[in-house]
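S.K.: coords please:
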Amino acid sequence: MNKAVFTLAVGLALAGCGNADRERAEQLQGVVSTLQSEVSALKAELETERNGAPRLLARAKDAKAAGDNASAKTGLADLIARYPEKAEAAAARTLLEGINNEEKAAEKDRLAAEARKAEEARVAIEKLDKSLKKDTDEIKGVTWISHKSEPVLANYMSLYFGVKDGTVSAYPLRMKFNYYADSWLFVESVTIKADDQVFNLNKMDFERDNAAGRIWEWSDSKVEDMAMLNKILSAKKVVVRYDGRQYYHDFVLPESQKSAMREMVLAWKRYGGKA
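M.R.: I've put the predicted structure just below:
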């Protein structure tokens, strides 16, 4: 084969390969285009499956059933915006209106409950004011507040406090014990049993006086332990023991005295006392 013929043969062979490659490339491009179209279609189907009107409505209903109204409302609004003409959008509008009405009714109930609570507080304060006794020290400018039901000649435990310039900030809640009998006990300490819990109030200073064959011994001290006081006021049974030099005297704290002390704590807090 001469050189010219060989060159021509090689050229034709190469030309033939080039045409085949182009054809294969074109075929592959067609396949890629087809696959891309199918992928796009699948993505559209997946999007419809994930965020189509039926699925959005179902998710909103699930959120409402779970008590998550905020998520339910967001989902319903999204459904209506995306698919305004769909039947699910109509259902979404109805459901959204129902949620809004429920929330309005709940808010109305909440406001009514707050109003009742405020009225109950007003009545309680009015009742409390009628139960308080106020004695003002004109020199010091302090008003001492106690309960009107506090006994005079009896065994009792009570609370009182002082108010100056409308606040108790400089005057802590105070606790009084009174022992009343016909013979001296010379009380040195107090032990209190509130249900199953015992509190020992040691080294208390008691003062004493007597008249007409009767004696009374009393103490007046700052409330140091509010947890103890709260336990006493909430207990079903409270026994107070006055421990004397040789003997002791027990008395069961009457419910009337516990009730009066509870009211005194409320009054103290009303004037700024911090429990």
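
S.K.: alpha carbons only for contacts and neighbour counts from here, please
M.R.: Will do.

S.K.: Quick one: the helices in the stretch 101-250 of the chain, in order.
M.R.: Using DSSP state H, counting those that start in this stretch, the helices found in the stretch 101-250 of the chain span residues 226-234.

S.K.: ok, residue 46 to residue 52 distance?
M.R.: For residue 46, the distance to residue 52 (C-alpha to C-alpha, to the nearest Å) stands at 9 Å.

S.K.: neighbour count winner among those two?
M.R.: residue 52 (16 against 12; other C-alpha atoms under 10 Å).

S.K.: how close does that one sit to residue 137?
M.R.: 78 Å.

S.K.: Kindly report the same for residue 109.
M.R.: For residue 109, the distance to residue 137 (C-alpha to C-alpha) stands at 47 Å.

S.K.: just residue 93 next, same as before
M.R.: 69 Å.

S.K.: So which of those two has more stuff around it?
M.R.: More neighbours surround residue 93 than the other of residue 93 and residue 137, with 17 against 12 (other C-alpha under 10 Å).

S.K.: and the more buried one, which of the three is it?
M.R.: When classified by DSSP: H, G, I helix; E, B strand; the rest coil, residue 93 comes out as helix.

S.K.: how about the strands of the stretch 51-200 of the chain, start to end?
M.R.: Secondary structure of the stretch 51-200 of the chain (DSSP state E, counting those that start in this stretch): strands at 132-137, 142-147, 156-163, 174-181, 189-194, 197-201.

S.K.: let's see this one next to it:
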Amino acid sequence: MNKIFLAFVFSLSLAACGQADKEYAAKLQQEVGRLQQEVDKLQREASTLRSELEEEKNGPARLLAKAKNEFSQDSLGLAKQTLGGLVERYPESGQAQSAKSMLADVNTKIEAAEKAARLEKAKAEEEKRRAIARLDANLRKRTDEIKGITWVSHKTEPVLANYMSLYFGTKEGSASNYPLRMKFNYYSDDWLFVKNVTIKADDQVFSLGGMDFERDNGSGSIWEWSDSKVSDFEMLSKILSAKKVVIRYDGRQYYHDFVLPESQKSAMRDVLLAWERYGGKP
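M.R.: Take a look at the predicted model:
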């Protein structure tokens, strides 16, 4: 009998616990729902605040003021972009009407600036053409018909003499793919077998070691010469601007010095300028 009673009491307890769990779960669900509503409300308020901040930061009045500031500073591209964004985002606003009027002024100023740039470019190209024409009067051109390369040197470059000179190649009127080249020539009655060249430009000394010299002779005279691309433009600039330049050809046993004539420096300056005008770059 006691066992039956205990079982009955236990069943009642389980039923009571089950009912309590259901009530707790229902309350918990209600609380979760309430919290979710609060979260949704806060999110809506945050979104509203973001919109208000965005409006304050990038509203039509602020955008128009920003565009005016950009226009006053001649930042025409930025002003045009700002005004265009204003008209697109706030087409019905009063500022949009002002922006459209201002856009016309911006476009007019941009067109004027572009026209001025085109005229300046045309002027620079014409000056370049005239400069090349002036230089061409002093230049000698030889065209390799097979390779299609035109070699440009100075008309005053000596033949049978001690000298330093510059020259370059062009193709289809451009020297952009051809380096500036320099030549050294030793001319005498006796072989020197030049190995190195030392140059003193005013108080600065340059040593050009490891140079390859070719040799030839005829009619009792000999000449030795080298031909290489210019790799040190600072050295070249110093040579062309120096008051006195002494070039020493260091031979197998002896050496030979000669003072670079002003006429050769002047010729090299012409060739350097011509190379730059034809698109050559260091």
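
S.K.: Neighbours of residue 67 of the second structure, how many?
M.R.: Residue 67 of the second structure has 26 nearby residues by other C-alpha under 10 Å.

S.K.: After alignment, which residue of the first structure pairs with it?
M.R.: Applying TM-score structural alignment, one finds that residue 67 of the second structure aligns to residue 60 in the first structure.

S.K.: tally of neighbours for the residue nearest to residue 259 of the first structure when sequence neighbours are not counted?
M.R.: Leaving aside its sequence neighbours, residue 259 of the first structure sits nearest to residue 233 (C-alpha to C-alpha, 6 or more residues apart in numbering; 7.7 Å). Residue 233 of the first structure: 21 surrounding residues under other C-alpha under 10 Å.

S.K.: ditto for residue 3 of the second structure
M.R.: Neighbours of residue 3 of the second structure (other C-alpha under 10 Å): 8.

S.K.: Could you do the one 4 residues further on as well?
M.R.: Burial of residue 7 of the second structure, expressed as a neighbour count using other C-alpha under 10 Å, amounts to 12.

S.K.: what's the spacing between it and residue 16 of the second structure?
M.R.: Going from residue 7 of the second structure to residue 16 of the second structure by C-alpha to C-alpha gives 14 Å.

S.K.: now residue 62 of the second structure
M.R.: The value you get for residue 62 of the second structure to residue 16 of the second structure, if C-alpha to C-alpha is used, is 67 Å.

S.K.: and what of residue 54 of the second structure?
M.R.: Separation of residue 54 of the second structure from residue 16 of the second structure (C-alpha to C-alpha) stands at 57 Å.

S.K.: cool, and residue 153 of the second structure?
M.R.: Residue 153 of the second structure is 113 Å from residue 16 of the second structure, by C-alpha to C-alpha.

S.K.: quick one, which of these two is more surrounded?
M.R.: Each of residue 153 of the second structure and residue 16 has its neighbours counted (other C-alpha under 10 Å); residue 153 has more, 26 against 11.

S.K.: which residue in the first structure lines up with the more buried one?
M.R.: Going residue by residue (TM-score structural alignment), residue 153 of the second structure aligns to residue 146.

S.K.: where's that match relative to residue 227 of the first structure, distance?
M.R.: 21 Å.

S.K.: now do residue 24 of the first structure
M.R.: For residue 24 of the first structure relative to residue 227 of the first structure (C-alpha to C-alpha), the value is 90 Å.

S.K.: just to revisit the earlier point, wait, the residue nearest to residue 259 of the first structure touches residue 264, no?
M.R.: No. Applying C-alpha atoms under 8 Å, one finds residue 233 of the first structure not in contact with residue 264, separated by 11.1 Å.

S.K.: So what does residue 197 of the second structure match up with in the first structure?
M.R.: Checking TM-score structural alignment: residue 197 of the second structure goes with residue 190.

S.K.: Run a quick neighbour tally on that match.
M.R.: By the measure other C-alpha under 10 Å, the count of residues near residue 190 of the first structure is 21.

S.K.: That one against residue 205, yeah?
M.R.: No. Using C-alpha under 8 Å, residue 190 of the first structure is not in contact with residue 205, being 10.4 Å away.

S.K.: what touches both of those two?
M.R.: Shared contacts of residue 190 of the first structure and residue 205 (C-alpha atoms under 8 Å, 6 or more residues apart in numbering): none.

S.K.: contacting residues for the match of residue 153 of the second structure?
M.R.: So residue 146 of the first structure contacts 132-134, 159-161, 264 (C-alpha under 8 Å, 6+ apart).

S.K.: Need the nearest residue in space to it, chain neighbours excluded.
M.R.: Using C-alpha to C-alpha, 6+ apart and skipping the chain neighbours, the partner closest in space to residue 146 of the first structure is residue 160 (4.6 Å).

S.K.: Ok, residue 202 of the first structure next?
M.R.: Per C-alpha to C-alpha, 6+ apart, closest to residue 202 of the first structure is residue 189, 4.8 Å.

S.K.: Please list all residues in contact with the one you found.
M.R.: Contact analysis of residue 189 of the first structure by C-alpha under 8 Å, 6+ apart lists 200-204, 242-244.

S.K.: I'd like the distance between it and residue 201 of the first structure.
M.R.: Residue 189 of the first structure is 6 Å from residue 201 of the first structure, by C-alpha to C-alpha.

S.K.: Likewise for residue 264 of the first structure?
M.R.: With C-alpha to C-alpha as the criterion, residue 264 of the first structure and residue 201 of the first structure are 21 Å apart.
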